[in-house]
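1. Below is the sequence, then the predicted model.
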Amino acid sequence: MAFFKSVAAISRLRSRVDLFSELKEIVPEHQERVKKLKKEYGNAELGKITADMGIRFRGMTIPDCQKTLPGAFPGGEPLPEAVLWLLLTGKIPSKEQVDSLAQELRSRATIPDYAYKAIDALPVSAHAMTQFTTGVMALQVQSEFQKAYEGGIAKARYWEPTYEDSLNLIARLPSIAAYIYRRKYKDGKIIPMDDSLDYGANYAHMLGFDDPEMLEFMRLYISIHSDHEGGNVSSHTAHLVASPLSDPYLAFAAALNGLAGPLHGLANQEVLRWIRSIVAEFGTPDISTEQLSDYIHKTLNSGQVVPGYGHGVLRKTDPRYTCQREFALKHLPNDPLFQLVSKIKEVVPPILTKLGKVKNPWPNVDAHSGVLLNYYGLTEESYYTVLFGVSRSIGVGPQLIWDRALGLALERPKSVTLEKLEALCGKSS
């Protein structure tokens, strides 16, 4: 009964601009649509589905989001709260709705002492992602979904405690992540949240950065790294782990462990390290096109890939790269590392295209983000994956809520032997 009492108390405080009320109105409609779809077309074979390889947030491109979603000021980058509202409801929020959600997230951001103690039990030398996952698992003790399920709750209402867990998790992640940053790289002193700041700006503030440009970049960074397709390792892991009704904390901790891999969330730090290796080789970031071309061939001939180029899904320049480039052109056009990134973009694609070994020779999001973070003083690249993790929660949370709202089934990936696979391929050819 504790969950239902807490929900009732929260509901009394909610106004017409709050997110839960919006979902309460649209979830039943979507539940009925899914029931009808299963009943009428449950046995239909859809065949191969293809789509233009782009990035969409509820059908909106990143430029659409930048143009339409509320920012901290007119013409500013989209607020992460606005992206969260869009992903959950499919609707463009008003500034009033975004401000209401920002206030709600701040009210949910209290961290229990035992979460900090769990992190402190690890050596300071532990990787930042190890500490981050540990903090998330410690927060799981307060899972509203677990309490509600054990107490008995109708399946159609599973989404409600999932909503509570997801928003609590999203709200608390910046404080946990900032604590780890201050503990591992700085003086260990906690910088308290500022109730006047939005989600992205508060995260930057608690890390120790208050340059308005850095606050604005953090809003953009979180927004564009939130999610773009459920097939990426971290988002799909969260969906898979949640499918047997594991709560959002357990699912998101698993997602973080997938994100920690060098082929996923660690990629942006690999890019920055590679760029620094170029500077170390030539003693300056101001190098000629010929020198850069030689270094790229040297990288490829050593058996390595060019970090930040190519993508498993996209077949064009990643729009997240493009919007970061536009941000850099506006705020730091003369930065030597940014200029080197621009030169790399001109040199790498023709080389990769000529080799003919990659389906996408264009830059992805990781080719740019590390240089921007480095410019604003966040130089600890081993922490960059934690930034990615905080951002990804904005995409994963809505996914988990809708998984429960629509009653999606336990996921059971199929497995076949190599012999069976060879036989199937032989038949199809």
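-> Good, I have the coordinates. Residues are numbered from 1 along each chain as shown.
2. going forward, measure contacts between C-alpha atoms and count neighbours the same way
-> Fine.
3. Tell me who's in contact with Asp286.
-> Asp286 is in contact with 336, 340, counting by C-alpha atoms under 8 Å, 6 or more residues apart in numbering.
4. Okay, one more to line up with it:
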Amino acid sequence: MKMKASDMDQKMKQLVEYCKKSGRIDPNLYIEYDVKRGLRDSNGKGVLTGLTEISDVSAYRVINGRKIPVDGELYYQGYNVGDLITGSQHEKFTFEEVTYLLLFGSLPTEEQFQEFLKILSYYRDLPDNFVREVIMQSTSGNMMNMLQKSVLTLYSYDSDPDNISIPNVLNQSLKLIAQMPLISVYGYQAYRHYHKREHLIIRYPLPELSTAENILRLLRNNGEYSELEAKVLDVALILHAEHGGGNNSTFSTHVISSTGTDTYSAIAASLGSLKGPRHGGANLKVQDMFEDIKGHIKDWEDEKEIRKYLDAMLDGKVFDHSGLIYGMGHAVYTLSDPRAVILKKYAKALSAEKGREEEFALYERVEKIAADAIMEKRQLFKPLCANVDFYSGFVYSMLRLPKELFTAIFAIARISGWCAHRMEELVNAGKIIRPAYKYVGEHRQYTKISERQIRQVGEEDIAAASVSQEQPEEKKEEKETQTDKDNQ
């Protein structure tokens, strides 16, 4: 006989408490066994788990044996990312040039670059009926899940999907890099048509346009965009394309690739990682936070009023009551995040074109005041800076990109880095990645089902579970980094 819904709810509540009780581990054991939670040491620095030549994240200098914080720097294959943006002779195609660099380890000649653009253009198409049969079916409000579904389904359209030889993986990677913008935009168009009852507009990409230009053209009803808009989106793609092998989604690429599985499974896992609000989904939180700030602060130029509200935010009294100011702090950078510095410059230029200078000025004030407020409130001794999430959401809003696509834009950029790291893992034929976990339970004697007693879960168990979840090591780290997220 089928169980009643009310009985089902009650049974599920009991099972939930069993899960909580079974999964609870004494936080002191992490200290006793010197467990590097989050693969970080006691100072919050990442535990060394691999080697890479693809990118370098630099935030300090060692002088006389001491680590001295410096302005952050980001290098792709040895080149400063700022120099790549300002030095490129192919301004509209700089993201494509950076993609070539990440994949092949050197900057292309003019001939090599033109051939590369032709390859991307050739692959910038989806299999026959893929849009109708995959993207238009079971549409989702979350574009990251839609991307995962689509990438996994592409496995079925590949004649040799499990071949992990470098020639085949490179071929698969180039296809995915070229197709990711189409899947993202088409997925959003399907969502807005079926869930928001808006017009369905599906355009084909143009071969002469860059990735950034095609995204804007495919997304907008009139297909129009300004030169500055395309340039700013191109820069945003470059800044999000790569950030070392230790960020959560790229490390996921290494972990999954080390098993010898197919490219589609590896990229789908990376997409799942990037979706999380502690990683790629953070700029949405910044946007929501600023909407709250704008709704509660009457005078955007009054620094005292701003400071008072930010203090209340840190005390968990306003906004989402988390005690966090989103977009501030980073696990590596201290004095500055180079991506935030570069994006801020373009955000200022775009705000002038869009007539949103006052809003940009508010962002600048909050950035400055928040850093001081956090350091005072949390009694931090190291500097604190805005990270790339602080301005990226504002930039995307000025580009009229829908919020549903914010994290997908990140994925469109970061897949270049993921594919480079996947091939690096395969080329070096490393061991399967398998870190150790210490068993801290007890060994027990098996009992027959007739002799077992029902486990009782009472209020004291629920209270104990909530107390044990307040782990001092993580709370300390959260205060130091502002958000206990990987931060790209």
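-> Okay, I see it. Here the structure is a predicted model, which is why all the values come from computation and not from measurement.
5. Need the TM-score between these chains.
-> Once superposed, the chains reach a TM-score of 0.78 (TM-score structural alignment, normalised by the length of structure 1), with 359 aligned residues with a C-alpha RMSD of 2.5 Å.
6. Longest strand of structure 2, counting residues only.
-> Secondary structure of structure 2 per DSSP state E: the longest strand is strand 66-76.
7. Show me what that one is packed against.
-> strand 55-63, helix 81-87, helix 338-354 (3 or more C-alpha pairs under 8 Å, 6 or more residues apart in numbering; DSSP states H and E).
8. Can you check which part of structure 1 the helix or strand just after the second one sits on?
-> Helices and strands here follow DSSP states H and E; after helix 81-87 of structure 2, the next one along the chain is helix 94-104. In the comparison with structure 1, helix 94-104 of structure 2 aligns to the range 79-89 (TM-score structural alignment).
9. Now which residue in structure 1 aligns to Glu32 of structure 2?
-> Alignment note (TM-score structural alignment): Glu32 of structure 2 has no counterpart in structure 1.
10. what do you get for Phe290 of structure 2?
-> Match for Phe290 of structure 2 (TM-score structural alignment): Ile275.
11. Same check on Ala347 of structure 2?
-> Under the alignment defined by TM-score structural alignment, Ala347 of structure 2 corresponds to Ala328 in structure 1.
12. Burial check on that match, number of neighbours?
-> Counted with other C-alpha atoms under 10 Å, the neighbours of Ala328 of structure 1 add up to 20.
13. likewise Glu357 of structure 2?
-> Neighbour tally, Glu357 of structure 2, other C-alpha under 10 Å: 16.
14. That one: what's it in contact with?
-> 348, 351.
15. and if we set it to 7 Å?
-> Shown in contact with Glu357 of structure 2 (C-alpha atoms under 7 Å, 6 or more residues apart in numbering): Ser351.
16. Residue in structure 1 paired with it?
-> Applying TM-score structural alignment, one finds that Glu357 of structure 2 aligns to Asp335 in structure 1.
17. do Tyr122 of structure 2 as well
-> So Tyr122 of structure 2 corresponds to Ser107, using TM-score structural alignment.
18. try Glu478 of structure 2
-> For Glu478 of structure 2, no residue is aligned by TM-score structural alignment.
19. try Ser173 of structure 2
-> Under the alignment (TM-score structural alignment), Ser173 of structure 2 maps onto Ser166 of structure 1.
20. Now the lengthiest helix in structure 2: buried residues?
-> The helix that spans the most residues within structure 2, counting by DSSP state H, is helix 166-196. Neighbour counts over helix 166-196 of structure 2 (16 or more other C-alpha atoms under 10 Å) mark 169-170, 172-194 as buried.
21. what helix or strand does the match of Phe290 of structure 2 sit in?
-> Residue-wise, Ile275 of structure 1 maps onto helix 267-282 under DSSP H and E.
22. what's downstream of that helix, the next helix or strand?
-> Assigned by DSSP H and E, the successor of helix 267-282 of structure 1 is helix 289-301.
23. Output the residue interval of structure 2 matched by that next one.
-> Taken onto structure 2 by TM-score structural alignment, helix 289-301 of structure 1 occupies residues 303-315 there.
24. What's Tyr396 of structure 2 aligned with over in structure 1?
-> Using TM-score structural alignment, Tyr396 of structure 2 lines up with Leu373 in structure 1.
25. average offset between the helix or strand harbouring its match and structure 2?
-> Assigned by DSSP H and E, Leu373 of structure 1 belongs to helix 366-375. Here the mean offset of helix 366-375 of structure 1 against structure 2 after fitting is 0.7 Å, by mean C-alpha distance after the TM-score superposition for structure 1.
26. now for that helix, which elements pack on it?
-> Helix 366-375 of structure 1 makes packing contacts with helix 267-282, helix 319-331 when contacts are defined by 3 or more C-alpha pairs under 7 Å, 6 or more residues apart in numbering; DSSP states H and E.
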